[in-house]
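In: Structure for this input, please:
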Amino acid sequence: MDTPPGTAEASDGGGGPMDAGGPAPILDQPFDRDSLYALRATLEAHATHAGLPHGRATDLVLIVHELATNAVFHSSGTGRVRIWRSAGSLRCEVSDAGGPAPAGRDAAAWPVRHGHGLWLARYLTDRFTIASGTDGTVATADFVLPAPDHPSAGTLDRRDSYAVLALEGALDERAAAEIARVVRGLVSDTSAPRLVVDLSGVAFWDSTGITALISAQQRLDQTPGGMMALSGLTPKLAHRLDGLSPTPFTVADTRAQAAGRFPARPDAD
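Out: Predicted coordinates for the structure are as follows:
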């Protein structure tokens, strides 16, 4: 199996099923093969109503739908989705009605394939666990709710031989558009464009923002003399980018260190 780094059961600590005496779920819905499509609309409505921004709600829909699809096609054919709002996050639990995993088999009884299901869940959630027991397989995925004020903002500073784009707030759809705009401008009017993206001010993210960073790196890598470096990443964000990007990012702690990763220009002598 093409498994991401880390344990088979979890990508981050703190997950797992909710306690029986905890809050009531905001969604408790059974599903089968015929109801998977309708489940997507239900998930989106509950995620946005609970406070997830559009981009992150889309991530939740994608992950939970993938997990439910695994339960349908690789287990008993039926399952249940439950969502709780608790401690500043949404916890999604997807369970099937299958039996326990055979002895010696990975606790994640559902298959892991690059770009699908469990693989995505381990990188696009804030916490993820999966385990099999006497009642079947249960996967839990947590999505942290943003602070009330988390607008995205970007500031571009052009230097002599490179540019710095400092992002603050949310690495989301708005930030993605700013990243794309800056890269287009550098490629069109700069010889050997070089860009430092400072992420030290980012407090929230979604898959759209991560995709924008990956696309920006690919665009600059394909441009003669072009290069991008990232600074100020948290360890968790660095781990996600490592797992999701087809090529490694150049990273550093500070803007100055990131700029120092750029090779000297041939005409600098």
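In: okay, CA-based contacts and neighbour counts for the rest of this
Out: Fine.
In: Can you name the next helix or strand after the longest strand along the chain?
Out: For the chain, the longest strand by residue count, based on DSSP state E, is strand 194-205. Counting by DSSP states H and E, the next helix or strand C-terminal to strand 194-205 is helix 207-221.
In: which of the residues in that following helix are buried?
Out: Residues of helix 207-221 classed as buried: 207-220 (neighbour count, 16 or more other C-alpha atoms under 10 Å).
In: Pick out the most distant pair among these.
Out: Distances among the buried residues of helix 207-221 were taken as C-alpha to C-alpha; the most separated pair is 207 and 220, at 20.0 Å.
In: dump the residue contacts of residue 76.
Out: Residue 76 makes contacts with 96, 97, 98, as judged by C-alpha atoms under 8 Å, 6 or more residues apart in numbering.
In: Residue 232 is in contact with residue 256, isn't it?
Out: No - counting by C-alpha atoms under 8 Å, no contact exists between residue 232 and residue 256, whose distance comes to 10.8 Å.
In: Please say which of the two ends up with more neighbours.
Out: Neighbours per residue (other C-alpha atoms under 10 Å) separate residue 232 from residue 256, with residue 232 holding more: 20 against 12.
In: which residues sit in contact with that one?
Out: So residue 232 contacts 198, 199, 200, 201, 252, 253, 254, 255 (C-alpha under 8 Å, 6+ apart).
In: how many other residues sit next to the last one?
Out: This means residue 255. The number of residues packed near residue 255 is 21, by other C-alpha under 10 Å.
In: Next, the structure of the following sequence, for comparison with the previous one:
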Amino acid sequence: MDQPFDRDSLYVLRATMEAHAVQAGLPEGRTSDLVLAVHELATNVILHGSGAGRVRMLAVDGLLRCEVIDSRATAATRETPPWPYEYGHGLWIVRSLGDLHSVTRGPGGTVATIGFAVPEAGRPSFRLLQHERDGTVTLRLIGDLDQTTSGDLVAAVQALLKVRAAGRLVLDLGGMTYWDSTGIAALLSVQERVSAVPGAALTLSGLSGDFRRRLDALSFQPLSYDEPAG
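Out: Sure thing, here's the model as predicted:
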């Protein structure tokens, strides 16, 4: 995909991105994340840049790579340091959602790049396996944690809290195969619900270092983990 945009064509751009992302194999929830992120970058071009630009989308090595280009030139090409952003603002959202993000500026303009990993086919169906040992209840999540399954996780934790008003709950995410922003929201919601119950505590295990850093950046309160960050 290679499409120009301006203030009057953002709707068409969003629809085109959605169609291409789905065709490339990105699940529905992550497609929504991609559309939101690219829309934020394009809006920055319109409000703070030249007012118009292009979006290029390319599937490369399991990654759906989107480049938002503002053709207004700058003096020299360079890779910028990590993006400056404020909590809750557009660039903060973009950086939180994407699996890859960078900005380069030069004579050809500014290129903001964001990438989304395309999941492998044949992923296992969503399951929650529960077992208890020495007073600790462990919920092991297998499969995708997304807009289809996140409600099941929240409901399972709510049911446990009704039966066990106190105690330690371990949420094992080692079997999680894919996620979207709805899944992250579900994890943060579970943390808030457990924290609101006196004597209850939630510990997360089986997370990659990257996913843990995302949660830490998005959470309003400290999260507890079974292992150090990788």
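In: tm score of chain vs chain?
Out: Aligned and superposed, the two chains score 0.89 in TM-score terms (TM-score structural alignment, normalised by the length of structure 2); 226 aligned residues with a C-alpha RMSD of 2.3 Å.
In: any chance of the buried residues of helix 207-221 of structure 1 in TSV, with distance to residue 43 of structure 1 too?
Out: Compiled in TSV, the buried residues of helix 207-221 of structure 1 are given as follows (distance: C-alpha to C-alpha, whole Å):
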residue	distance to residue 43 of structure 1
207	17
208	19
209	21
210	22
211	22
212	25
213	27
214	27
215	28
216	31
217	32
218	33
219	34
220	37
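In: Run through the helices of the stretch 1-150 of structure 1 in chain order.
Out: All helices of the stretch 1-150 of structure 1, identified by DSSP state H, counting those that start in this stretch, fall at 36-49, 54-73, 117-124.
In: Measure how the shortest one sits relative to helix 207-221, angle-wise.
Out: Inter-element angle recorded for helix 117-124 of structure 1 and helix 207-221: 80 degrees (by axes from the mean of the first three to the mean of the last three C-alpha atoms, to 10 degrees).
In: Give me the contact list for helix 117-124 of structure 1.
Out: With C-alpha under 8 Å, 6+ apart as the test, helix 117-124 of structure 1 has contacts from 3-4, 10-11, 59, 63, 66-67, 70, 110-114, 128, 141, 206-207, 240, 243-244.
In: ditto for the second one
Out: With C-alpha under 8 Å, 6+ apart as the contact definition, helix 54-73 of structure 1 has outside contacts at 31-33, 36, 39-40, 43-44, 47-48, 77-81, 92, 94-96, 110-111, 116-118, 120-121, 124-125, 139, 143, 172-173, 205-208.
In: For that helix, could you pull out the residues that count as buried?
Out: Applying 16+ other C-alpha under 10 Å to helix 54-73 of structure 1 flags 55-72 as buried.
In: In structure 2, which residue range corresponds to it?
Out: Alignment of helix 54-73 of structure 1 against structure 2: residues 28-47, by TM-score structural alignment.
In: quick one: that stretch to chain centroid distance?
Out: From the chain centre to the centre of stretch 28-47 of structure 2 is a distance of 12 Å (C-alpha atoms, centre = their mean, to the nearest Å).
In: distance of whichever residue in structure 2 pairs up with residue 225 of structure 1 from residue 67 of structure 2?
Out: Aligned counterpart of residue 225 of structure 1 in structure 2: residue 199 (TM-score structural alignment). Relative to residue 67 of structure 2, residue 199 of structure 2 is positioned 48 Å away (C-alpha to C-alpha, to the nearest Å).
In: of these two, who's got more company?
Out: Neighbours per residue, other C-alpha under 10 Å: of residue 199 of structure 2 and residue 67, the larger number sits with residue 67, 23 against 11.
In: all strands of structure 1, in order?
Out: Taking DSSP E as the criterion, structure 1 contains strands spanning 27-32, 78-86, 89-96, 127-133, 136-144, 153-158, 163-171, 194-205, 227-231, 250-252.
In: Can you state the residues of structure 2 onto which the shortest one aligns?
Out: Residues 224-226 of structure 2 are the counterpart of strand 250-252 of structure 1, counting by TM-score structural alignment.
In: contacting residues around that stretch?
Out: 202, 203, 204, 205, 206.
In: aligned partner of residue 180 of structure 1 in structure 2?
Out: The alignment partner of residue 180 of structure 1 in structure 2, by TM-score structural alignment, is residue 154.
In: Contacts only, for that match.
Out: Neighbouring residues of residue 154 of structure 2 by C-alpha under 8 Å, 6+ apart: 186, 187, 189, 190.
In: Surely the first one and residue 150 touch.
Out: Yes - here residue 186 of structure 2 lies in contact with residue 150, judged by C-alpha under 8 Å, at a distance of 5.7 Å.
In: Could I get the contacting residues of the aligned partner of residue 157 of structure 1 in structure 2?
Out: The alignment partner of residue 157 of structure 1 in structure 2, by TM-score structural alignment, is residue 131. Applying C-alpha under 8 Å, 6+ apart to residue 131 of structure 2 gives the contacts 137, 138, 139.
In: For the closest residue in space to the first one that isn't next to it in sequence, grab the count of nearby residues.
Out: It stands for residue 137 of structure 2. What sits nearest to residue 137 of structure 2 in space, not counting adjacent residues and going by C-alpha to C-alpha, 6 or more residues apart in numbering, is residue 169, at 5.0 Å. Burial of residue 169 of structure 2 is recorded as 22 neighbouring residues (other C-alpha under 10 Å).
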